[in-house]
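Trainee: for reference, the sequence and a predicted model appear below.
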Amino acid sequence: MVDPSDYAADGGGGQGKGPGLNGPLTPPVKSVWLDAFNDPVAGISAYTPCIHTCNLFGDGENRLVIADEDRKLKIWKGTTKASEHPLLDTPVAITSFISDNAHPRLPALAVAAGSHIYIYRNLRPYYKFVLPPENVNTEEQDIWQKLMEGEVVVGDALAQLTRLQDAGVVLQTRSLQLMNIGDPDAKMGFVEHWQGQPLVATTVITCMDVIKQSLDEPDAVSCLVVGTESGRVLILNAAGTAIVKNIWIGITPAMIAIQGELDVGYRITVAGRDGKLYHIRNGELQQTIIQLEAQPVGLVRLVKHVAVGCMNDVIHAYQPNGHKSWSIYLPTHILAMQRMEVTGQRMTKALVVSLANGEVRVYNDKLLVSIHSVPHTHTHTREVRVYNDKLLVSIHSVPNPITALWFGRYGREDNTLISLTKSGMLDIKMLPRTANLEAGSVGGGPPPEQEIPLAVPKKTRLYVEQTQREREQASDMHRTFQRDLAKLRLATARAYVKVLTDGQGAAAFSTSSNTSLSLSLSVTGLGPRFRLTLALRNEGGRQMLEVPVALRADPGLYTLGRTQFTIPLLVPGLQYSFEVPVTMVDPNAAPGAITVLLLAAGGLPSSAPLLQATIKMPFSEPEDI
């Protein structure tokens, strides 16, 4: 058996640090359970949907009910097996529900097998609910009708059934059996066997659970929820005798998880055999469909998430809107998953997972809080021995993995974990009342260094004197702050005016009340050849015609491609760009400035310009570089 301490508590099996791997060894996660009972020779073969505990006789003591694969209903009370009851078919799921408000409120036991739900009261057969037949394809029904009446021969009927199957029609079991018979005489005998019996589409139950009707209480009235092979989710009435909701999904449900109440509001998450999650809200199939990475092997409803375990050894948690919240990567395959709803002082909803290496892990959200393994005894230890000729060279034990889990009230203990192993062993553990599933979490939470308090110094004499000075001189400090703020605003205004007057960068102002122009200048190039770009915009409400533009520069420093030109039209709201080539005469000289003037249309050369902007030119790189 694998020792749980060999694995680091990383919340996903593989993120812990070992010696020599950049950190110390992560402390192992211990078990929070107390051993109550262990029967290695119980001889039980069942899975998680076929285990349940309920108060069958109203004496306040919950009994363990197991629907075994050998078609027997086994009842356990305490540490002994109380009784066995035969079943008519191989069970698929088992649960209990309260059908009415009569006192005492004794639960009815429901066992799903085949296309029937067998309901027991006081462990006596009370009612049998039969799934309604599905609709049969009209053409397939006509083919069987003509075949029985002798209008068509068996060969022609088989050809027509094959054509229907190729067209995508799902044929019934009777048609498939006829198509698989090879002997012609056997085919005729098969048709004669079904002579006079109509073609009926039957379905079977794949999963089952319960939903509270109006109150979320342990003894509240509840209803059965059934998933069928035909791709439907059926909700029965409280008595379990009729269908009140028939929801068609189209894909066979493998597992279902329910949250809420039928009369208030509810959600049903369905894990289909196509590897997708479907959501039902208040009887309506939602458009949100989640594609899983692998086929699902477990589905559990938590507080705010739905946890689904997949065949690729990963547990994903999804929100109702389909967003993934977190993932847990496990070291081996997932065999069973069960919700752990702890009652008492600490209301916690955790997740119990059994792995193929014999471990049972408990996760509070994604935090690993407990690991334990089923103990070995001489009665069910499985060893593998390796011999070289007659020499024994190796002995190791094979894990006895847990295949079924159930958490709930057993006897008079509220928090009990019941496990069934592959070898048929029954193991019962109890959760101590002092167990804390939050403080003991390791691996996914904050590091332990975070819990160490900081060395914050106490209030010193200097701090006390400073606070006293602030109280006494509050008005003077506020007056000084306002004065410094006014100085800052004045310095900012002066710097802005200096930029406008000195031409440091883009500058624009208008000298006419009827004209509003904006001009931005930019220079590109390394030198000695530059390109001066003028970005001009008419901000006014009227268009301007024939606007002269003049450029001024020191002729000893720069040679302009053009010193003046005329802009034919300036439409309001549009930006115009004009480029002027500039060549520096002496690349080694200090840079100068270029001034751009926008003159009034038809004005005299001595008249004031409409707009003036100056830009300082950058240094020039040598021409041979």
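Mentor: Good, I have the coordinates. Residues are numbered from 1 along each chain as shown.

Trainee: going by C-alpha atoms from here, please, whenever you check contacts or count neighbours.
Mentor: OK.

Trainee: in this protein, which spans are helices?
Mentor: For the chain, applying DSSP state H gives helices covering 138-149, 154-166, 173-180, 184-193, 461-472, 474-502.

Trainee: for burial, what's the neighbour tally of residue 55?
Mentor: If you count neighbours by other CA atoms under 10 Å, residue 55 ends up with 21.

Trainee: what sits closest to it if chain neighbours are left out?
Mentor: Of all residues not flanking residue 55 in the chain, residue 62 sits nearest, at 4.3 Å (CA to CA, 6 or more residues apart in numbering).

Trainee: burial check on that neighbour, number of neighbours?
Mentor: For residue 62, the neighbour count with other CA under 10 Å is 23.

Trainee: equivalent analysis for the one 3 residues further on, please.
Mentor: Burial of residue 65 is recorded as 24 neighbouring residues (other CA under 10 Å).

Trainee: contacts only, for it.
Mentor: Counting by CA atoms under 8 Å, 6 or more residues apart in numbering, residue 65 makes contact with 51-54, 73-76.

Trainee: from the residues you listed, which land in strands?
Mentor: If you go by DSSP state E, the contacts of residue 65 have 51-54, 73-76 in strands.

Trainee: pretty sure residue 324 contacts residue 316?
Mentor: Yes - assessed by CA atoms under 8 Å, residue 324 is found in contact with residue 316 at 7.0 Å.

Trainee: OK, contacts around residue 386?
Mentor: Neighbouring residues of residue 386 by CA under 8 Å, 6+ apart: 392-395.

Trainee: closest to the centroid, which residue in this protein?
Mentor: residue 324 (1.8 Å; CA atoms, centre = their mean).

Trainee: also this one, for the comparison:
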Amino acid sequence: MRDLFVYFHISFETNHSLSPSFVGFPPCPTHNQIGPSWGIFTLAIIPRDDEISALYYIFFIKVKLEKLATIKEGKNDKWLDAYHDPVASIYTFTQCLTLSDIQADGDWKLIVADLGTGTYDMKLKVYKNTTLMSEHTIIDLPTGVVTFYMDTHEPRTPAIAVASGPYIYVYKNLRPYFKFTLPPLNIHPLEEDLWNQAKDDQVNVYSMREMLENLRQEGCSLTVRSLRLLQLESGHTVITCLDTMKKSVADEDAISCLVLGTESKSIYILDPEAFTVLATMDLPSVPVFISVNGMFDVDYRIVVSCRNGCVYTLKRGSKDVGKHMIELNSQPVGMQRINKNIYVGCMDETLHCFTSKGKKLWTVRLPASITTIEIIDYKPRSFSAVLVALSNQEVHIYKEKFLVDIIKMDDTVTGLKFGRFGREDGTLVMTTKRGGLYVKILKRTAKFEEKALSAGPPVAQNQKLNVPKKTKLFVDQTQRERENAVAMHRTFQRDLAHLRLKVMREYVKALDNSMNPISSDPMEPLKLSAHVQGIGPTFKFTVKLQNTSLSQASSNLLITFDYDNKLYDFRKKLIQVPMLVPGLTYDFETFVDCLNDKGIAENVKVYVLKQGKSVPLITGVVSMPVSESIVVV
């Protein structure tokens, strides 16, 4: 319970008329005590003119509030707005957030590995409630932070492990304790020989650089020294993901091993006491997200999603990493595991759920791209769900495949962590793209009902179709198709190839003869249409021509007709076309006399020509109607 001090700054003036003026939210000496989320404001009454002779009184009003969430009524009936600071200047991701009781006093702290600017000002921050408790500088960019128990000493205080570059920095009691360095990579024999020759001055710099460049182009893995010589910053052996694994006991405060993935496509399991490598596993690609289940001394499973768009499952003693491989449609942006189900968010705005053996259970299409995902494991209510942060400033909560809640934010969420914070079990900590820090508490009366917000499939989808019984003809045809499957497939492919060949020949013929109402010449983009009006024997023939270009006009065009002279007579056999302005449709009219009264009709071809060219630009074919008999009055 905190106290909110509201200050009213009032000025009295006897000789002048007063007008109230709202000054704002100035800082207060007790601001740090109350917390940055509690508003401190001043209300002043100031005279309208410049002559201020006032007697100032300051009244202190002490207002007790039970919870901060009662100040502002929340829009979500399931969460309490416990704390929010949009200018906290915390730039991090979900992998760099964790909650732990690092002092063994029952008061859980928020541990943040702040990315800073990406080049400098990287720090490890520890928050007690909403107050910055400790701060440590990190030399390189952090990629993950976890807490683990190193020993069985009392009190049971966990250590903090921060993955940064090729190192694991371990903090005990908020003090630097140990630094673990990744084991060196195996050096290529030719690369080692080149450096030995350089040591003995047997090769110059230019020849050595050329040889190293050839090795790199052949796909050989080079050391950091060689890459620096080639001025390549990428390719350092650094840690990409971090997690913990219980060693021999599954208790919450049992000793845990560190499990880390590296840029060299490897997974290392470290001993928590001696910080030696207990096991090493190789992957086909660089790991980016990791989830661990089980105990090292008994049996364990490590689920790893890699940059090649695949998810691999590693078991104790297993050598074949491709046995339980999951191929995704796009690159993963987040991965979590609940019991035996694996939840993967991808860059194509989809959330997938797989079994531990790689079988897809369902896929949900999301309204925006995913920024990060996290799990809710609320043991007092036995509630488990997946938190999905989206780029449209929303956080969706999915219970299995059903959308049960939506949290709307003022900024895009980049980091999520659900767990115990302080002495509250159901706490959700969120960091945003602009550096904000938000804390929400799950109400004890909150109910998440499946299908509460998701409409789900239509009712007709769950109804069984009335499929008729198999007839003897159907069975005979099925048997014939099974026996002659190869011959039928070859016949179908041959006929399909003949059809494609015929279509292409007709298409080429139409292009050569310009038998197309739309011009295929990019320099003269024209569109032609024609129609005939009348019942005969005289018809009105109208040709519509349009320039479909955006900015280029067409000129020097002619319209002519191809017809049977014994059947028709065009009064205008050649029409001069003026300059065509882009976007406008021009009408050209002429009259046609039918010379035959026997009810015969033929097609008439319309040509659009360009002066100086023998091939028409466009050709149109018009079906002439049958002429009525000549009526003499």
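Mentor: Thanks, I have the structure now. A quick note: this is a predicted structure, and the numbers were derived from the prediction, not measured.

Trainee: where does the TM-score land?
Mentor: Put the two chains on top of each other and the TM-score (TM-score structural alignment, normalised by the length of the first structure) is 0.58; 377 aligned residues with a CA RMSD of 2.2 Å.

Trainee: returning to that earlier point: rebuild the ones in strands among the contacts of residue 65 of the first structure as JSON lines, extending it with distance to residue 376 of the first structure.
Mentor: Putting those into JSON lines (distance: CA to CA, whole Å) gives the following:
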{"residue": "51", "distance to residue 376 of the first structure": "23"}
{"residue": "52", "distance to residue 376 of the first structure": "25"}
{"residue": "53", "distance to residue 376 of the first structure": "26"}
{"residue": "54", "distance to residue 376 of the first structure": "29"}
{"residue": "73", "distance to residue 376 of the first structure": "27"}
{"residue": "74", "distance to residue 376 of the first structure": "25"}
{"residue": "75", "distance to residue 376 of the first structure": "25"}
{"residue": "76", "distance to residue 376 of the first structure": "23"}
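
Trainee: where's residue 142 of the second structure relative to residue 167 of the second structure, distance?
Mentor: Plainly put, residue 142 of the second structure is 10 Å away from residue 167 of the second structure if you go by CA to CA, to the nearest Å.

Trainee: and for the two, which residues touch both?
Mentor: If you check residue 142 of the second structure and residue 167 against CA under 8 Å, 6+ apart, no residue is contacted by both.

Trainee: quick one: which of the two has more around it?
Mentor: Neighbour comparison, residue 142 of the second structure and residue 167: the larger count goes to residue 142, with 27 against 19 (by other CA under 10 Å).

Trainee: aligned to that one, what sits in the first structure?
Mentor: In the first structure, residue 142 of the second structure lines up with residue 91, judged by TM-score structural alignment.

Trainee: so where is stretch 513-523 of the second structure in the first structure?
Mentor: Aligned using TM-score structural alignment, stretch 513-523 of the second structure spans no residues in the first structure.

Trainee: map residue 166 of the second structure onto the first structure.
Mentor: Applying TM-score structural alignment, one finds that residue 166 of the second structure aligns to residue 115 in the first structure.

Trainee: contacting residues around that match?
Mentor: Counting by CA under 8 Å, 6+ apart, residue 115 of the first structure has contacts 130-131, 202-205.

Trainee: residue 102 of the first structure too?
Mentor: Counting by CA under 8 Å, 6+ apart, residue 102 of the first structure has no contacts.

Trainee: distance of it relative to residue 108 of the first structure?
Mentor: Counting by CA to CA, the gap from residue 102 of the first structure to residue 108 of the first structure is 13 Å.

Trainee: re the thing from before, same check for the contacts of residue 65 of the first structure, but in the second structure.
Mentor: Retained in the second structure by both residues aligned by TM-score structural alignment, their matches' CA atoms under 8 Å are the following of the contacts of residue 65 of the first structure: 51-54, 73-76.

Trainee: including neighbour count, could the residues you listed go into a markdown table?
Mentor: Conversion of these to a markdown table gives the following (neighbours: other CA atoms under 10 Å):
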| residue | neighbour count |
| --- | --- |
| 51 | 23 |
| 52 | 25 |
| 53 | 24 |
| 54 | 23 |
| 73 | 20 |
| 74 | 18 |
| 75 | 19 |
| 76 | 18 |
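
Trainee: now, which of these sits nearest residue 149 of the first structure?
Mentor: For these, the closest approach to residue 149 of the first structure (CA to CA) belongs to residue 73, at 44.8 Å.

Trainee: these two touch, right, that closest one and residue 89?
Mentor: No - look at residue 73 of the first structure against residue 89 with CA under 8 Å: they stay out of range, at 11.0 Å.

Trainee: ok so, going back, and the helices of the first structure: which comes nearest residue 547 of the first structure?
Mentor: Residue 547 of the first structure lies closest to helix 474-502 among these, at 22.4 Å (CA to CA).

Trainee: equivalent range in the second structure for the closest one?
Mentor: The aligned range for helix 474-502 of the first structure is empty, by TM-score structural alignment.

Trainee: picking up where we left off before, emit the PyMOL select command for whichever of the contacts of residue 115 of the first structure are buried.
Mentor: Here is the PyMOL selection string for the buried members of the contacts of residue 115 of the first structure, based on 16 or more other CA atoms under 10 Å:
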select buried, resi 131+202+203+204+205
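
Trainee: now, which of the contacts of residue 115 of the first structure lie within strands?
Mentor: Among the contacts of residue 115 of the first structure, DSSP E puts 130, 205 in strands.

Trainee: closest to residue 276 of the first structure among the contacts of residue 115 of the first structure?
Mentor: The closest of those, once distances to residue 276 of the first structure are taken by CA to CA, is residue 205, at 19.1 Å.

Trainee: from residue 287 of the second structure, how far off is the aligned residue in the second structure for the closest one?
Mentor: Matched to the second structure by TM-score structural alignment, residue 205 of the first structure sits across from residue 239. From residue 239 of the second structure across to residue 287 of the second structure, the span is 9 Å (CA to CA).

Trainee: find residues that contact each of those two.
Mentor: The contact sets of residue 239 of the second structure and residue 287 overlap at 261-263 (CA under 8 Å, 6+ apart).

Trainee: okay, those residues in CSV with distance to residue 80 of the second structure next?
Mentor: Putting those into CSV (distance: CA to CA, whole Å) gives the following:
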residue, distance to residue 80 of the second structure
261, 37
262, 39
263, 40
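
Trainee: what about the nearest residue to residue 54 of the first structure once chain neighbours are set aside, distance to residue 39 of the first structure?
Mentor: Excluding its sequence neighbours, the residue lying closest to residue 54 of the first structure (CA to CA, 6+ apart) is residue 62, at 4.8 Å. Using CA to CA, residue 62 of the first structure is found at 19 Å from residue 39 of the first structure.

Trainee: kindly report the same for residue 140 of the first structure.
Mentor: From residue 140 of the first structure to residue 39 of the first structure the distance is 53 Å (CA to CA).
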